[in-house]
Each structure stands twice: as C-alpha cells, then as structure tokens.
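[1] the following comprises the amino acid sequence and a computationally predicted model.
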Amino acid sequence: MGVVLGWLLNFPSPMNRITAQNDYRGKLNKLIDFIENEYVDDVDTDSIVDLTVNNILAELDPHSVYIPPSEQSSEAELMKGDFVGIGVNFYMHNDTVAIINPIKGGPSEKAGIKSGDRILFADNTKLYGRKLPSDSLFSKLKGEVDSKVRLTIFRKSIGKTFKVDVTRDVIPIKSVDAAVMLNSQTAYIKVNRFAETTYDEFREALESLQKKGANSLVLDLRENGGGYMERAIEMADDFLKEKELIVFTKNRKGRVNKMFATDEGIFEKGKLFILIDENSASASEILAGAVQDNDRGIIVGRRSFGKGLVQREMDFNDGSAVRLTVARYYTPSGRSIQKSYSEGTEQYFGDFEKRFENGELYSKDSIKIADTLKFKTKKGRIVYGGGGIVPDIFVPIESEHGQESLAYIMQSGVVGHFVFEQLDKNRKPFSGISYTAFLQKMDKTDEYFNAFREYLSENGVQINVAKNKPMVKRYLTAEFARQLFGDEKYFEITLREDPMVKEVLKQP
C-alpha cells in the first residue's frame, strides 16, 4: 500500500501526463527552475540554457546557431561596417598588444602612434602580461565617440615609454579590400563580405574605376562567406537588366518571394567575371548564381561552398542571439545550391577535406555533382544544383608541386605574424624606402624567404617551401608591402601572378 500511495502522490495521473507531453515550453522552464532551486551543488543555469539552446539548434541544420553575448557584439559590428575605437591593427605579441599599423587618418595615427608600438596601459588598466580575453581587451580600447583614453606606449625603436591621449572615433570596417585597374580597361574589386556598407563601398569603387576607363570588371568573391542577402541583390542589380530575376526564396509554407533587377544598374553592358572558390558562400553564391543563370558574365575558379539557406536573427535581452533558418533560396534557373547536411555538422563543414582527397581542387573532372539536378540558364546552357556554384572556367588551387596546403598558409595570418616580427626586429632597412626600391630589395634578397622557412619549421609546420619559392617570395613581399605601404599594394603584387586573374586576362 505504501508503494501504491507513493506512486499516486509523486507521479502525474494519465491525463496530467498527456497535458505535460504537450507543454514542451513549460517542461523546459520547469526543468531549469528545478535545477536552479533543488540541485545539490551550485550550478550556472545560464550555461545550462546555452547548452540546451545549442543542442536544440544542432538538431536543425548547420546554419541555425546560437551566438553568445561575447561574440554577438563583435559580429554585429562586423556586419554594421564600423565601430568606435582608437583605430589600430594589432595582434598579441608575447602577451602584449603590438601595433601592426595605425589606420590611416584614424585617432591613433593623429595621436602619433606608430607601427611597432606596444600598448601597456589603457588609462589605469594594465594590458600586458595578463592574457586578457579578446572581449575584455577590446572593451578597454573601444568606447563612445569623442571619449578619450590615455594610453601608455612603449616605443621599441627608441626604447622609451610615454603617455598619449587618444580621442575615440568611428572606425570603418571595410568590406571592399581593393579596387584597382588590372590594365587600361579592366577593373578589379575584392569584396570580403556583405555587410551594411558593402554596396555603398562597391558602388563608389566601381564608379571611380569607370572614370579611369574600366569597361570590364573582375569581381573577386573568393573567401567571401556571405552576409546580408540584400547587399548581394543590390550588387546583382547593377549587372542585370530590368525585370531579370536575381533570386527567389521559399519558406516552409511554400511562400515564394522573388527579387528582380531594376532599371538602375550602372554596369549592365561591360564584360563581367566573378571569381569564386570553395569558401565563397551564401550571398556570394546568390550573386554568382544570378550572373551565371542570366548569362550575364563568366564565373571563374572552383566550386563554391554550397549554402542555400536563409537565416533570420532573433536577439535576446542578455545580448545573445539566435540565427534560425527560415527559408531556402534558389537561383533564377530554379536550382538550390545547398549541399546535403544529412550526415551531421562535422561532415558538412569537413566537406573541404573531401574535396582535397578526391582531387576536386585541381581537376574539374573530379567535381562531384548530381547529374539529375540539371537546370538551364537563360540561353539554354546546362548548370547544376545541389552543392555550390560550379564555375564556367575552372582554375585549380595555386601549387606547382602538389603542395596545396602551402597556398593556404601563404594567404593566412601566419604570414602576417611572421612579417610583423621581422619588421619588429629591425625596421631600419625599410625606413624611408620608396615602393620601387622596396620591390627591388625584396626581389634580390632571400633573407626573408630563408627566415620564413625556419619560422615554419620552428612552429611545427613541415613543408618544403623551396619547391614553390617564387610563390612564397611573392606572398612575403606582398605582406611586407601591406604593412609598410597599405592594403592596395598587397593586391598589386599578388594579382600579377594570380592564376584566376591571369585566366581572366586571357579571355577575348
């Protein structure tokens, strides 16, 4: 009788169980409250909620994600296209904030801060030797417009420490990395993401290059993981004729929303080439797909990532947010370029390794596409869905001796850190040097090539760089140029031997 009585007192009746099964939201809230009030040990319920949300979203798709407060603010700034701060590029060198270079025209440059300077204190807060997390460090350097921060600077070149007041200001985060002329008629624009300011940056760059005689455009979307779909649509509108379909979306209820070009395009007739690679995703694929399906231009490079899902963001009061997939998008021909995620998130994002293994990165014939997913462009050309945009002209990854990973190393932050350390050791050889003299110096010497080979070895990277010496020297020279003369010089150097750009310039 005691067992029966205990069962009746401590468990819900069948009717209550049915109600509880339907009350999913209440169940989750009750569980959190139960743990918070009754669990034997102290528990951070916020972390439990975060874990719960992450687990729920993990069951949906790889792009429905939870963004904690510490990451959301920086994400928001990146997509907004600016922030309020002191205006420096830096990295942590031996647990100290080391200035790579102050942003031209920014607060720090105006205050006299130079490349190689170390920031020891922000007001009275010590910034060195503490292993501060990025969000804590940034919070000391950011603030309100026109607010002041007193920095304690150590200048290695003179061996002195001094204080300087810096007035914070709005610092743009550029999404157009470069806008240069490749020759007298061909313009090149590199876009790294689709943020709020991207279209304005792009249009300003394009109009400037048109004034220089550009009637052909190379739009570089390599390594561009996407962003706001609306910015990609605005850019596509500049290339397409009025009423040409750019993209359409479809939600779970079957509602279709179509986006068409207007009559306001500023580059509807010139030759157009779009560069893509395995890391071009989302909004980049929308733009490339619209150009390809409307037969407006030529897509050059390697198969894109394959993200055809549209997210909507919901913010929480604690500063965190959830991005939830709410629709799929389709290119004008009707193809979804979303690759399968049925095998889980790890396999989904590990698709890059499969492309290495099956040879896709250096042979178009190795691209795995479903023959059943055939679609036709406006002029009747066959294109494929189900896994990224397949380029019209394939260009393998840059490597002369099968060392594909070396190309990625040379375009990574590793090179930037190495170059900074070399300059930090001795800036005198580059003091007051002209750009022409700099190029001649870098061409004649193997000093930095040999140092970089040792640097990789010391950091556990075993790769024979000697087999690709010209490529390695080119990227080293370009990174030195970036840190000494600015971003555009970096692209001037790398674009000369860029395989995709060279392929474009061969076209009639």
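    Right, received. Where do you want to start? Residues are numbered from 1 along each chain as shown.
[2] use CA for all of it now, contacts and neighbours both
    OK.
[3] what ranges do the strands span in the stretch 51-200 of the chain?
    Using DSSP state E, counting those that start in this stretch, the strands of the stretch 51-200 of the chain run over residues 65-67, 82-85, 88-93, 96-102, 118-122, 125-126, 148-155, 160-167, 169-172, 176-181, 186-191.
[4] out of these, which gets nearest to residue 250?
    The closest of the strands of the stretch 51-200 of the chain to residue 250 is strand 65-67. By CA to CA, the value is 20.2 Å.
[5] show me which helix runs longest in this structure.
    Assignment by DSSP state H gives helix 469-485 as the longest helix of the chain.
[6] let's bring in a second one:
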Amino acid sequence: MRNNRAQVRQPLLLAFALACGVLLGANPFRPSDQNPDGTARGYLKFKEILSYVDRDYVDTVDAEALSDYAISRMLERLDPHSTFIPAKQQQQASAFLQSDFDGVGVEFNLFHDTVTVVAPLSGGPGELAGLQPGDQILRLNGERVSGVQLTVEQMSAKMRGPRGSSVQFAVRRRGQNKPLNVAVTRNRIPNNSVDVAYMVDNQTGYLKISRFATGTYDEFKSALGDLRRQGMSRLVLDLRGNPGGYLDRATRIADEFIGGTRKIVYTDGKGDQYDTQTFSRVAGEFEEGPLVVMVDEGSASASEVIAGALQDHDRALVVGRRTFGKGLVQQPITLNDGSELRLTIARYYTPSGRCIQKSYKGGREAYEHELSNRQRHGEFFHADSIHFADSLRFRTDHGRTVYGGGGIMPDLFVARDTSAYSAYFTRLQSHNLVREFALKFYQEHKAELEGLRFEQFNATFRISDAQLQALSARAVNDGVKLDAAGMRRAAPLLRTQLKAYIARSTYGKAGYYTVLNDQDREMQQALQALSNTSSLLALGQK
C-alpha cells in the first residue's frame, strides 16, 4: 500500500538521496592494509572505553545503542552520504529500493485521524476483497486504528505482513448504516518506480521515474515499448524529485538512448580498486528522436548520471533547475548483526569529466541547508543567480559549454512557480482538506464521472467558484480560518489539484498526471523544447 502523494514533491524522497547511489555486488571489503597499527589502536581504545561505561557508569546503559551512536558520529566526519543503518531500521531503509512487498495493496491517506482508502491497487488483494475508494478503516484485526493518532508509516507497517496471511478490516462506507467487515489475504504487491507512462499527443510520450529500484529497468522497458507501439517518436523523461538508487539500473536506461559504444559514467576512488567506466553497449529502444529530460533540485545521484550522460553526448535537452549534486558512490556492507554500513568508495563523473558531487567542506549542517540557501539566493527563480568558475567549464560532444562543480545545470532553465502558493494553501494541504474534498466529490458523483471518457472529462470538467467556496467552508469547520486573499491566489492551483485528484479516483494515474501536466509550467516548457531539440543540438548551441 502507498499513501497518495500531493502534487508538491515531498521532502521525504529527497532525504533518501543521502542513502542512494548504491553499487550492487558481493562485499569486496577486507581488513585495511593502509594503516593497520592505527586501526588496531582505535579499535582497542573504543572497546576499552565501551567496556568501562558498560561496567562502571552510574546508570544502566544500552551498550549497543551507544555503539550505534558512536559509529554514526564517526561517519559524520567523513562525508554526508556515508551512513550506518542499525539492524532494526535496515529493512525499512532497503524497502525504498525493492520492486515489490507483501501487503494489502491500497493507497490510503489520513483524513481527520481516520485512515481512508484513496484507491485499491488494480488487481491487488484489497480490490479483490472489495475495498473501495472512500472506505474509512476503523479497526484492523480488532485493533482500533481510527482516532488514535497513527502515522502513515505506522499504518503501513500494520497493513504489511507475510504473503498468505489474513487481515480483517472493519470499514465505514458511504451509504451503509453499519461498519462492514472485509477480510483481505495479503499478497505480493508491485512497488512500481515508473510512476506513469502515457501519450501526450499522437507522437509525444511522457514517462516518469520516481527512483531506481530493483525492478526499474524492466518497468521502464515495458513502458517505453508500449509508448513506441502507440506511435511515440519523441519523449519527455521526467526525473524530477528522483533521489537515485541502483546505479546499474540507471546506466542501463541511459544505454537505451545512447547509440554506439560511448561512455555513460565513470567512478574514481582510492587507488584503482573502485575505478570503473561504464559504456553503452546494446542497441537501445530509443537511440534517435527528440528527447527532453526534466530535472530539478530533488533529482540526485543516479538521476544525475542519466541527465549528465545524455547532456554530454548531446542526446537530450535537459530542462528544469540545477540538480541536487549527489555524486558519491556508496558500497552497502552487511554487518554480522544485520545492520548495514553504506560507505562512500568513489565519486561519479560524467563522460566529459564533470564531478557531480557538490562541495561538503562546510560540514554536515551547511550541506543539509544547501538547498534552502539556493532558494534564499534566488537560484530557484533566476538562472543568472548561479555562477560557475571557469575552471569548471567542460564541453559536450558537439562543443556546447557545460559546467561541473555540483549537480547538472539544465540547458533550459525553468523557474519554480510559486505564484499560487500562500499560507492559506499550505494550511489546506496540512489538514489534507484538498484530497478529502476531491475524494468526497468522487463518491458523490461516481456514476456520472465513470460515464465519461477521460478525454471528455479533461476537456469539459471544471472546478467552479461554488466548489472552492464549499472547500473554504469545510476548512472553517476544521479550524482553518477563511482567507479571501489567500484563496484568490491559490485558486488556479486548487482547481488543478482538485481536478487531478478526482481524475485519479476515476481514471487512475495516467489521468492524474495528465491533468497536472496540462498546467505544469516545467512540463509545458519541455514540450515546447521538443520541437527545437534536434536543430538545437545539431548546431551545438546552448
């Protein structure tokens, strides 16, 4: 199951950038021969101190927790992406990069401290058992889950469980006087990383990848092949907010766009043990034809590898804003107790020689605030606020100038659109009122909506002023004071979001993203750029 995400990209995904950019393979680590005496002295010193604390400290201590803390603090002295994951957190951390899991198979959200089904996944156990959009989950296996202040993460953990196990739901359904009991047998649920793929028009495809997980390449190949069969001759690849993941999945996807034998990425580590070079090697699915890659400040690691390779080889036009700048490679090392060390072993470089990693010399705190500093300095809104040293200048295959020094700078800058945002809009979002209103509207007009083809809905459906007023009135009842100016400012975005959520309930993800992208400034700039991509790259201009 998944919680439904708002149009605004969540900072949670960006946090995963700290742990993504992972190499696969057997653990090649062995005891250090660089400074064996120093390593031995440090080990003995730590062991001695921990023993004294455990034996003699005035209060009882958790020696294992202290050890985990000390390891984490030690790694902070290295770089921002070397991390230690305790055994009890390792499964949750790894789940982000898994392509499936055992569970119920519903998208849900929390409305007024009540878990509400947004949509059962098509063909999943929840749908087969009869769960419907709008169902409010009151109890799970007899345990009350409504009105008890559960988080989304806690509810997700309760719904997951071994394949074949059963979970009993007590649900409140619109039009029913009494709660219904629904038994669901858990099964394998796909955890898709290709969010959506659809045809924008009769020749333009759109494909969005949210992360690079175990099944991403296979999902991508299937989606791209389907778009090609529908007549796609040009493509928008959306990597906005994608924090990375497995490097080999990203390079295989890049290979589908790059012809011949050309470098995709290389890594440089200590000595030559972790120095690698990855080249294109297969006849790809889409090696010719206009291609635009969309990125933003949330695109990191493996996303930057793809964007950098396609930009350096003049294969695609990169549209959006400068990417995160995460170019450190982590090797996952499973420790004896089930915990995991993800140790930085190398740096990523694009084919032209650009280092993707931004500076972290100011320390971890400065690094963690780097994106907010970009915003404060105007980088999200003005391309000329970004300055690069001449020493960081590189050339693409066609001679265009690109810059290193952290992240991938797009060829076509698109400012972040905040014109519709207001404090009032933020309060509506924080109370989940927009999604709740849309779901209620869908329930009340389900038959009418499902009688329309999506094309009819998209062309004719509009959120009226009266419906926005009803949303405001609902918000007042929830403690959100009326703000007429804030509502006027947010009205265009609210109309789009409400329509998109209604489309999600009625037509699925393709309908949801189609509605959002129709009003997305970055997407519209990408579509406009597609018609100019071939001539722009052929001329070697920027």
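    Cool, the structure landed. A quick note: this is a predicted structure, and the numbers were derived from the prediction, not measured.
[7] coming back round to it: what's the following helix or strand after the longest helix of the first structure?
    Going down the chain from helix 469-485 of the first structure, the next helix or strand is helix 487-496, by DSSP states H and E.
[8] the second structure: matching residues for that next one?
    The alignment of helix 487-496 of the first structure onto the second structure (TM-score structural alignment) spans residues 509-518.
[9] give me the mean deviation of the matching stretch from the first structure.
    Stretch 509-518 of the second structure, aligned to the first structure and superposed, deviates on average by 1.1 Å (mean CA distance after the TM-score superposition for the first structure).
[10] before we move on, back to that, save the strands of the stretch 51-200 of the first structure as JSON lines, and put in mean neighbour count and distance to residue 108 of the first structure too.
    Putting these into JSON lines (neighbours: other CA atoms under 10 Å; distance: least, CA to CA, whole Å) gives the following:
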{"stretch": "strand 65-67", "mean neighbour count": "21", "distance to residue 108 of the first structure": "31"}
{"stretch": "strand 82-85", "mean neighbour count": "21", "distance to residue 108 of the first structure": "9"}
{"stretch": "strand 88-93", "mean neighbour count": "17", "distance to residue 108 of the first structure": "7"}
{"stretch": "strand 96-102", "mean neighbour count": "22", "distance to residue 108 of the first structure": "6"}
{"stretch": "strand 118-122", "mean neighbour count": "21", "distance to residue 108 of the first structure": "11"}
{"stretch": "strand 125-126", "mean neighbour count": "14", "distance to residue 108 of the first structure": "18"}
{"stretch": "strand 148-155", "mean neighbour count": "19", "distance to residue 108 of the first structure": "10"}
{"stretch": "strand 160-167", "mean neighbour count": "16", "distance to residue 108 of the first structure": "6"}
{"stretch": "strand 169-172", "mean neighbour count": "19", "distance to residue 108 of the first structure": "10"}
{"stretch": "strand 176-181", "mean neighbour count": "20", "distance to residue 108 of the first structure": "21"}
{"stretch": "strand 186-191", "mean neighbour count": "22", "distance to residue 108 of the first structure": "26"}
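[11] could you pick out the longest strand of the first structure?
    When the first structure is parsed with DSSP state E, its longest strand is strand 321-330.
[12] mean deviation of the very next helix or strand once past that one from the second structure?
    Using DSSP H and E, the helix or strand that follows strand 321-330 of the first structure in sequence is helix 345-349. Compared with the second structure after fitting, helix 345-349 of the first structure has a mean deviation of 1.9 Å; criterion: mean CA distance after the TM-score superposition for the first structure.
[13] the following helix or strand past helix 345-349 of the first structure - contacts with which helices or strands?
    Moving toward the C-terminus from helix 345-349 of the first structure, the first helix or strand encountered (DSSP H and E) is helix 351-357. Applying 3 or more CA pairs under 8 Å, 6 or more residues apart in numbering; DSSP states H and E, we find helix 351-357 of the first structure packed against no helix or strand.
[14] repeat the analysis, applying 10 Å as the threshold.
    Judged by 3 or more CA pairs under 10 Å, 6 or more residues apart in numbering; DSSP states H and E, the packing partners of helix 351-357 of the first structure are helix 345-349.
[15] where does the helix it packs on end up in the second structure?
    By TM-score structural alignment, helix 345-349 of the first structure lines up with residues 364-368 in the second structure.
[16] which residues touch that stretch?
    Identification of contacts with stretch 364-368 of the second structure by CA atoms under 10 Å, 6 or more residues apart in numbering yields 15, 18, 76-81, 358-361, 370, 372-373.
[17] ok, now stretch 206-219 of the first structure?
    179-191, 200, 202-203, 266-267, 269-276, 288, 297-300, 500-501, 504-505.
[18] strands of the stretch 201-350 of the second structure, start to end?
    204-209, 234-238, 263-269, 276-279, 291-295, 317-320, 328-334, 340-349.
[19] the longest strand of the first structure aligns to what range in the second structure?
    The aligned range for strand 321-330 of the first structure is 340-349, by TM-score structural alignment.
[20] have a look at how far, on average, that stretch is from the first structure.
    Mean deviation for stretch 340-349 of the second structure: 1.1 Å (mean CA distance after the TM-score superposition for the first structure).
[21] distance check, the residue lying farthest from the centre of the second structure against residue 63 of the second structure.
    What lies farthest from the middle of the second structure is residue 56; by CA atoms, centre = their mean that is 46.7 Å. Separation of residue 56 of the second structure from residue 63 of the second structure (CA to CA, to the nearest Å) stands at 12 Å.
[22] what of residue 224 of the second structure?
    52 Å.
[23] which of the two has more neighbours?
    The neighbour count for residue 224 of the second structure versus residue 63, taken as other CA atoms under 10 Å, is higher for residue 224 (22 against 14).
[24] returning to that earlier point: how about CSV for the strands of the stretch 51-200 of the first structure, with distance to residue 15 of the first structure added?
    Formatted as CSV, those follow (distance: least, CA to CA, whole Å):
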stretch, distance to residue 15 of the first structure
strand 65-67, 35
strand 82-85, 56
strand 88-93, 61
strand 96-102, 63
strand 118-122, 63
strand 125-126, 61
strand 148-155, 64
strand 160-167, 66
strand 169-172, 60
strand 176-181, 61
strand 186-191, 59
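[25] figure out which of those strands is closest to residue 314 of the first structure.
    Here strand 65-67 is closest among the strands of the stretch 51-200 of the first structure (CA to CA), at 9.7 Å.
[26] the closest one vs the second structure, average distance?
    Mean deviation for strand 65-67 of the first structure: 2.1 Å (mean CA distance after the TM-score superposition for the first structure).
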